[in-house]
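K.L.:
A predicted structure for the sequence below; I have some questions about it.
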Amino acid sequence: MNKEDTPLGEFQETLHEATELLSYPAEVFHFLKNPMRFFEVSIPVQMDDGETKIFQGYRAQHNDACGPTKGGIRFHPDVTPEEVKALSGWMSLKCGINHLPYGGAKGGIICDPRNLSSNELQRLSRGYVRAISQFVGPTKDIPAPDMYTNAQIMGWMLDEYNHICEYGAPGFITGKPLVLGGSKGRETATSKGVLYILQLVCEQQNLNIQDMRVIIQGFGNVGSYLAQYLYDLGAKIVGIADAKGAIYDSAGIDIPYLMENKDAYGVVSTLFRQTMTNEELLEQECDVLIPAAIGGVITSENADRLKCRFIVEAANGPTTKEAIELLDKEGIQVVPDVLANSGGVIVSYFEWCQNLQGYYWTEELVDQRLKERLTESFNDLMEIVSEYGVNMKVAAYILGTKRLAEASHSRGWININE
């Protein structure tokens, strides 16, 4: 079985461990290790110079036993089928851990939005929806923003879907502009969720966030808001990274200055003369290391060089299974992505509920319910850690897999009893 070579191999390996700990028959693992459906689409887009370029897109629907599938769409040059499949599986686990009536999904397009004009980006977004429109919808599969996509792109996609279906369906997509039925608190939901989980970990370990030294690898939507929240609470942000480099200052970084001067893609390292690589930043001394960018950045090759007390995974799949095993031996706890960054899908669920009801909540109510949901999920996960004697990553897989398997069993698809 694959180990550190693909995200899908990472997902499958820990899933296999979870199903064995749950004493499930082998059929459960074989049913859940791949998405139930996977689409590959070709999207013709007329570029501004008149040329038509063909973009490759994907959509994976992992499991719909608990309800419609749910998951973001990323625009990135390194999108692969394996990554999209793994992300859909991770999303299923997030929904299971947080008791959401969804299964997981994920989408992606191989492109670099930084090299596309606004008009080209809009035509690409609409073309993707046309390509998958027969397989998605408010009761089938509900997209959302992900890496390099945002509320505006969700607005274009909603409009295209409405044209195709010939009726208004705001619940088709989440993370959209407020004026189109978006939810207050959705843009900052993933960052708020990471913050709430970090606060719960600190409470459990009798730690104080004030003056805590934090490194955040990634300064996009998630990393930048999180940096501001932690800065406001008195934490010392000593390291920040973006797609072009990283900065480190043991005395602390002026986060409000970075927030005012970052570009549309969260790049701030170009503001400084002295920079380092992302890889070098990960190995600097801190209390909390928060990878908030891409997957697979902490591996068996660099795990023994980390100088942090614990890791909170704000990105999807930033730490490999082999790395976590090494970190366990060093006493460095890893708070898993499927819990830590699940604030986004939780508030997307809130947005979907608001769309179906036609009644919209205050931001205070959204935050309150997000914190309540994550606190319950954190406590559930820690009970699994104690019961099975495993790390938080494996416990999260056990918790998420259990709900998926039970729902699939109840539908008569698989048998979970030996």
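P.N.:
That came in fine, so what should we check first? Residues are numbered from 1 along each chain as shown.
K.L.:
could you use CA atoms for every contact and neighbour count after this?
P.N.:
Fine.
K.L.:
what residues of the helix ranked longest in the chain count as buried?
P.N.:
Longest helix of the chain, by residue count under DSSP state H: helix 363-388. Within helix 363-388, the residues that qualify as buried are 366-367, 370-371, 373-375, 377-378, 380-381, 384-385, counting by 16 or more other Cα atoms under 10 Å.
K.L.:
after the strand or helix carrying residue 13 comes which helix or strand?
P.N.:
Residue 13 is located in helix 7-21, with elements delineated by DSSP states H and E. Remark: after helix 7-21, the chain's next helix or strand is helix 26-32, criterion DSSP H and E.
K.L.:
tell me which residue of this protein is furthest from the middle?
P.N.:
residue 50 (35.6 Å; Cα atoms, centre = their mean).
K.L.:
contacts for stretch 367-374, please.
P.N.:
98, 185, 193, 196, 197, 339, 343, 346, 347 (Cα atoms under 8 Å, 6 or more residues apart in numbering).
K.L.:
structure B:
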Amino acid sequence: MSDLSYVNPGPESAWGTYLAQVDRVLPYLGSLSRWAETLKRPKRALIVDVPIEMDDGTVRHFEGYRVQHNLSRGPGKGGVRYHPDVTLEEVMALSAWMTVKNAAVNLPYGGAKGGIRVDPRSLTRKELERVTRRYTSEIGIIIGPQQDIPAPDVNTNSQVMAWMMDTYSVNVGATSTGVVTGKPLDLGGSLGRVKATGRGVFVTGREAARRLGLSLEGARIAVQGFGNVGSVAAELFAQAGARVVAVQDHSGTVYAPGGLDVGALQAHVRHTGGVAGWHGAEPLPAEQFWDVPCDILIPAALEGQITAERANRLHARLVLEGANGPTVPAADDVLRERNVLVVPDVICNAGGVTVSYFEWVQDFSSFFWTEDEINARLDKIVGDALATIWDRADLHRIPLRTAAFAVACERILSARQERGLYP
């Protein structure tokens, strides 16, 4: 990436969106604003070549990244995604949002993120394992239980984390379960981790709906993205009496104004890989998803999905950001003008990293909690964090996103100031 694009990214790029969000919070940082440039510059960015031998004997090269945005409050924490559109700029933005997210929930972490530019669906299982192990070896110089702890993200899962943990452990000569989170249970994983992000979306959404006076009983839900986050959030809202009326994923869009059978749709997706072709609802053209009548919208796919044009078309009263960076700044302005409440990603989808923190703590102590204990701790931490952010929003009469950034950036920059500069 050229220095010019680093300083002046496109306004609707992921990094450009993040920088605009930081600029909006500067008036609320007081004397700490002298350190604000810290927020705009990643501490460390690593680009690695990932060569592997394919099953047919050919050698292919993939490009991988690991970015540590800020480590002032603790070791880096953030997922690893496998996607054909992964770029350094995207990973920079995702790492920065992790810095803010961890501080907003008051976890003792900095922010990091990783990724490989690859379509994992084009790889066999053995090829996927080789890619994972080579990538882990390449970034091994900057990760570790006290340095930077990866986790699952888009197109990665507990099996990928198991390969990462094993590779790192072999390279350092000792089993190191705490180097990643989101692992299988028998390798030091935590109960409740798989559903944690979706549960966090539900917990924050339930509280936001209560404050808006919006009953979940019969409320219409539209979900973009039906993976680990969107499907779990949909399941929990349906259990609370809401109607999931529309779901969109990479394969298509399905719509049923009377409500979808979430369990049946989950089974269909497990069998076919996507929502397309499900007979329990009618298909819709992709762009019509944004016109579906609903009370709550859950964007749980990729960043940059809610543009200003789409924001003008939404029928929802409440937007719950299950994905990272799904709403561009211009769309934020439109939604505020239309009196649509947005619960921002840095608190709404923080359930996953919160239970990742629990997993990390359990690995260090070799003492594991029950799922009820996990869920109770998760609900309290996320609920308390949202209450603090809401109080800040009410105090300054600012959107929840700006309030979340204000709370988080105060914590980050206070740590930076107190640690000082060395040398």
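P.N.:
Perfect, thanks for sending it. What you see is a predicted model, and the numbers here were worked out from it, not measured in a lab.
K.L.:
overall similarity of the pair, as a TM-score.
P.N.:
The TM-score (TM-score structural alignment, normalised by the length of structure 1) is 0.96; 414 aligned residues with a Cα RMSD of 1.5 Å.
K.L.:
where do the strands sit along the stretch 151-300 of structure 2?
P.N.:
220-224, 243-249, 252-255, 282-284, 296-299 (DSSP state E, counting those that start in this stretch).
K.L.:
now do the last one: which range of structure 1 does it align onto?
P.N.:
When structure 1 is aligned by TM-score structural alignment, the counterpart of strand 296-299 of structure 2 is residues 288-291.
K.L.:
residue 188 of structure 2 maps to what in structure 1?
P.N.:
Residue pairing (TM-score structural alignment): residue 188 of structure 2 is matched to residue 181 of structure 1.
K.L.:
burial of that match, as a residue count?
P.N.:
Neighbourhood size, residue 181 of structure 1 [other Cα atoms under 10 Å]: 22.
K.L.:
centroid residue for structure 1?
P.N.:
Central residue of structure 1 (Cα atoms, centre = their mean): residue 316, at 4.9 Å.
K.L.:
so what's the residue count around the corresponding residue of structure 2 for residue 121 of structure 1?
P.N.:
In structure 2, the residue paired with residue 121 of structure 1 is residue 128, using TM-score structural alignment. By other Cα under 10 Å, 20 other residues sit near residue 128 of structure 2.
K.L.:
now for the helix or strand that contains residue 128 of structure 2, which elements pack on it?
P.N.:
If you go by DSSP H and E, residue 128 of structure 2 is part of helix 125-139. Where contact means 3 or more Cα pairs under 8 Å, 6 or more residues apart in numbering; DSSP states H and E, helix 125-139 of structure 2 is packed against strand 44-53, helix 158-172.
K.L.:
could you dump those to TSV with distance to residue 74 of structure 2?
P.N.:
As requested, those are exported to TSV (distance: least, Cα to Cα, whole Å):
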stretch	distance to residue 74 of structure 2
strand 44-53	15
helix 158-172	20
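K.L.:
so the longest strand that structure 2 contains matches what in structure 1?
P.N.:
Taking DSSP state E as the criterion, structure 2 has its longest strand at strand 59-70. Across structure 1, the stretch matching strand 59-70 of structure 2 (TM-score structural alignment) is residues 52-63.
K.L.:
same check on stretch 167-179 of structure 2?
P.N.:
Under TM-score structural alignment, the match for stretch 167-179 of structure 2 is residues 160-172.
K.L.:
that's all I had, so thanks and see you.
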